[in-house]
Every structure is written in structure tokens, then in C-alpha cells.
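1. Sequence plus predicted model, see below.
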Amino acid sequence: MLFAHDTEVSLASTIALINTGHEPEGLTTREELDAFVREWEWTGSRTHDEAEFEQVLRLRERLGRIWLAQEEALVAEVNQLLRDCRALPQLVRHDQWDWHLHATRSEQPLADRMAVEAAMALVDVIRSGETGRLARCVAQDCDNVLVDLSRNRSRRYCGAGCTNRMAAQAYRARRTKL
């Protein structure tokens, strides 16, 4: 285990959110946002209105811009996210989750809660000196981001689709040379 479980879950949900902005684009409707919130088990109040939806889309773009930032810029952006959302970390336990950090009140806007969760996870990455694990998929036709949690820092692709597609391309290229 490289990071605490809640950090890894926050990183995964942040990646999922960012990657909905790439082709084929996800989160094009409020219903898709509802499904995303259910899938990632976001708790707290919701308005389910267009304003909430737009806030989440703006957050997605913001997180996408900062994901691959150099360390100093990443730190500045993370600190700004925490300030913007008036984060106040505290330990909580709810549902099936044991003790973990929440840094917002459950009645704060969904986008603020998402922003702070992402920022807190990135704080752990930065403090651990592991910002090099934040990456972009190396597949030529993919703009998705990823976090490399492998021991040997060998993850290059965002998921099985890109991994398999690139392996097939390499295989075909080798076969053509024979």
C-alpha cells in the first residue's frame, strides 16, 4: 500500500472525474452526474440542479489542468482549492467506511466536497514526494490521466483498453517487419 485507502479512493474518483472530459465525453447530463455520484459513493447534500452540474464541470476542467502541473504549481493549486472551499479536516466514520478524513461539511456544495477530496489526496501525494506518479496515458489517441500505484512505477496506460490496444499495435508492427 502506497497511500491510505481513502487517499487512493479519492485519487481514483478524481481521475474518473477528469477522464469524463475526454472522448467519449461523460457527464453530459445531470443524470450522468447522479450516476457518477452513486458510483463513487459521494455523501452529503445535493441540489441536483443545473448550477451544481456546472460547478462540477468547472471543477473537472480545473483538476484536469492541474493534474500534470510541476510540483510548485501543483502545490499552489492544491492550496488554492483548499482555501476556496474553506477546508477544515476532521476524522469521520460513516456507512461502511472506517475512520477517514473529511475536510468539508456535508452540506457544502458537491463540487466543493469533490475539490477538497481531490486536494487532500494530492496533499498526500505531494507530501510523500510521489508527484511523479501523476501521469497522462501514453497511448497516442488518449488524453486520460492516471496515477501509477505500481511498485516499480511501470504503469503507462490509463486502463486495459489502452493497454490492450497498444500491445496489439506493437504486435502488428512486429509482424509486419518479419
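-> Arrived safely.
2. only C-alpha atoms for contact and neighbour calcs from this point on.
-> Noted.
3. Would you map the helices across the protein?
-> Taking DSSP state H as the test, the helices found in the chain are 5-19, 30-39, 50-66, 71-84, 110-127, 160-177.
4. Residue 94: which of the ones you listed is closest?
-> helix 5-19 (12.7 Å; CA to CA).
5. Report the buried residues of the closest one.
-> Going by neighbour count (16 or more other CA atoms under 10 Å), the buried part of helix 5-19 is 6-19.
6. Can I get the helices of the chain in CSV including distance to residue 103?
-> CSV is the format used below for the helices of the chain (distance: least, CA to CA, whole Å):
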stretch, distance to residue 103
helix 5-19, 12
helix 30-39, 18
helix 50-66, 17
helix 71-84, 9
helix 110-127, 7
helix 160-177, 33
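7. Against that first model, consider the following:
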Amino acid sequence: MTTVPLVPAAWLVELVNGYGSRPRAAAARTEEPYPDLDRLADLPEATALGEERLIGVADRLWPLFASADSPERTAVINDLLVRSRLTPYLDHEARTRWSTSLNAPDKLVMAGCVTTLMEVVAHGGWRRIGTCEGEDCLDAHLALPGRSRRYCSTTCLNRARIRSYRARRRQDPSVPTED
């Protein structure tokens, strides 16, 4: 059995947004270079993966963020759990760890991502994960515990506010302008 790597949640979101086909297409980033994910020394399995495998992992994870339907999300994560062949165990400090019979780097990274998402959902529910509600953005995001989130970044939030302001202004010219 191989120990499943610990995948930082921020890295996971960056993977889905930077390599996922749908988020890249929605933001017209298909011609841009892929982000450098190798900078994480704690995840050597990821450095062995090429772009195609990272795209595959990101594309399999994205539906979990994109669905607003809890039963559908449950089905997706349970399928990923089965495919990852995960087995829980306790380490010497009584922390839950995971192992798998798989040893291909992309399968290990996927298993690590699945266990990270399982922890996120277990400690905060499905409302912690989602995709940006920005008009031209499908980026994934994770909300902090106890918080809700609708946009992937401040940039998308600001764009939405500006669009809303301009729409109100078109409907009601008496809305004051900022000069």
C-alpha cells in the first residue's frame, strides 16, 4: 500500500482553475501557458506529471465544484473515492491517514485531492465548495469554514459589482455617478 500524499487545498484549487479545461475556456485562457505547480516541495508526485495528466485530474475534479446538487456531488466524490481505492489508517499520532493500492503519480495526486476535498466537505458541508458566479468565469473556489462564497476572487467580485452598478444606472439615470 502507498501512502496518499497530503494535498494543500489552495494547490488543489489552483490545479482545477489552472489546468481544468472548462475554467480555462470560460476565461479565454486556452492559449496561455499552464501555471507552474512544481513549486510545492511537499507534493513530489505532482512534479512527475505532465500537462495532459494534470488536465485529466483537474477535469475529473471540476464537476465536484460545479454541481450545486448535493446528491450529484455525493455521487461524484464517492466515485472518485472508489476509483482511488482509498483505505484509512491511523498514524502513530492518532491522525487519520490514507493509503491506496495505486502507485501511478496521477492516481496518487487524485487520491490526495479526493481526501482533501472529503475533509473540506466533512468539516463544512457542501456549501464550502463551488464555482465562481462571475459572468465569464468558471473557476473553482473553497470558502473558509463558516463562510459562504460566490466569487473566486476579489477581481470577479468587483467586476460583478461594476456590472450591477452599470445595469442600475441604465435603468435609473438618477443613480449618482462617481467622478
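-> That came in fine, so what should we check first? Keep in mind that this is a model prediction, so the values were computed, not measured.
8. thinking again about what came up before, including distance to residue 125 of structure 1, could the buried residues of helix 5-19 of structure 1 go into JSON lines?
-> Converted to JSON lines, the buried residues of helix 5-19 of structure 1 look like this (distance: CA to CA, whole Å):
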{"residue": "6", "distance to residue 125 of structure 1": "12"}
{"residue": "7", "distance to residue 125 of structure 1": "9"}
{"residue": "8", "distance to residue 125 of structure 1": "10"}
{"residue": "9", "distance to residue 125 of structure 1": "13"}
{"residue": "10", "distance to residue 125 of structure 1": "11"}
{"residue": "11", "distance to residue 125 of structure 1": "9"}
{"residue": "12", "distance to residue 125 of structure 1": "13"}
{"residue": "13", "distance to residue 125 of structure 1": "15"}
{"residue": "14", "distance to residue 125 of structure 1": "13"}
{"residue": "15", "distance to residue 125 of structure 1": "14"}
{"residue": "16", "distance to residue 125 of structure 1": "17"}
{"residue": "17", "distance to residue 125 of structure 1": "18"}
{"residue": "18", "distance to residue 125 of structure 1": "17"}
{"residue": "19", "distance to residue 125 of structure 1": "19"}
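9. Of all the helices of structure 1, which one is nearest residue 135 of structure 1?
-> Of the helices of structure 1, nearest to residue 135 of structure 1 by CA to CA is helix 5-19, at 10.3 Å.
10. hang on, isn't residue 133 of structure 2 packed against residue 151?
-> Yes: with contact defined as CA atoms under 8 Å, residue 133 of structure 2 reaches residue 151; the gap is 5.6 Å.
11. Compare those two (neighbour count), which wins?
-> Counted by other CA atoms under 10 Å, residue 133 of structure 2 and residue 151 do not tie: residue 151 has more neighbours, with 23 against 17.
12. Contact partners for the more buried one?
-> Shown in contact with residue 151 of structure 2 (CA atoms under 8 Å, 6 or more residues apart in numbering): 131-134, 141, 157.
13. Could you rerun that using 6 Å?
-> 132-133, 157 (CA atoms under 6 Å, 6 or more residues apart in numbering).
14. how much space between the residue mapped onto residue 119 of structure 2 from structure 1 and residue 6 of structure 1?
-> For residue 119 of structure 2, the aligned position in structure 1 is residue 124, judged by TM-score structural alignment. Separation of residue 124 of structure 1 from residue 6 of structure 1 (CA to CA, to the nearest Å) stands at 11 Å.
15. try residue 92 of structure 1
-> From residue 92 of structure 1 to residue 6 of structure 1 the distance is 12 Å (CA to CA).
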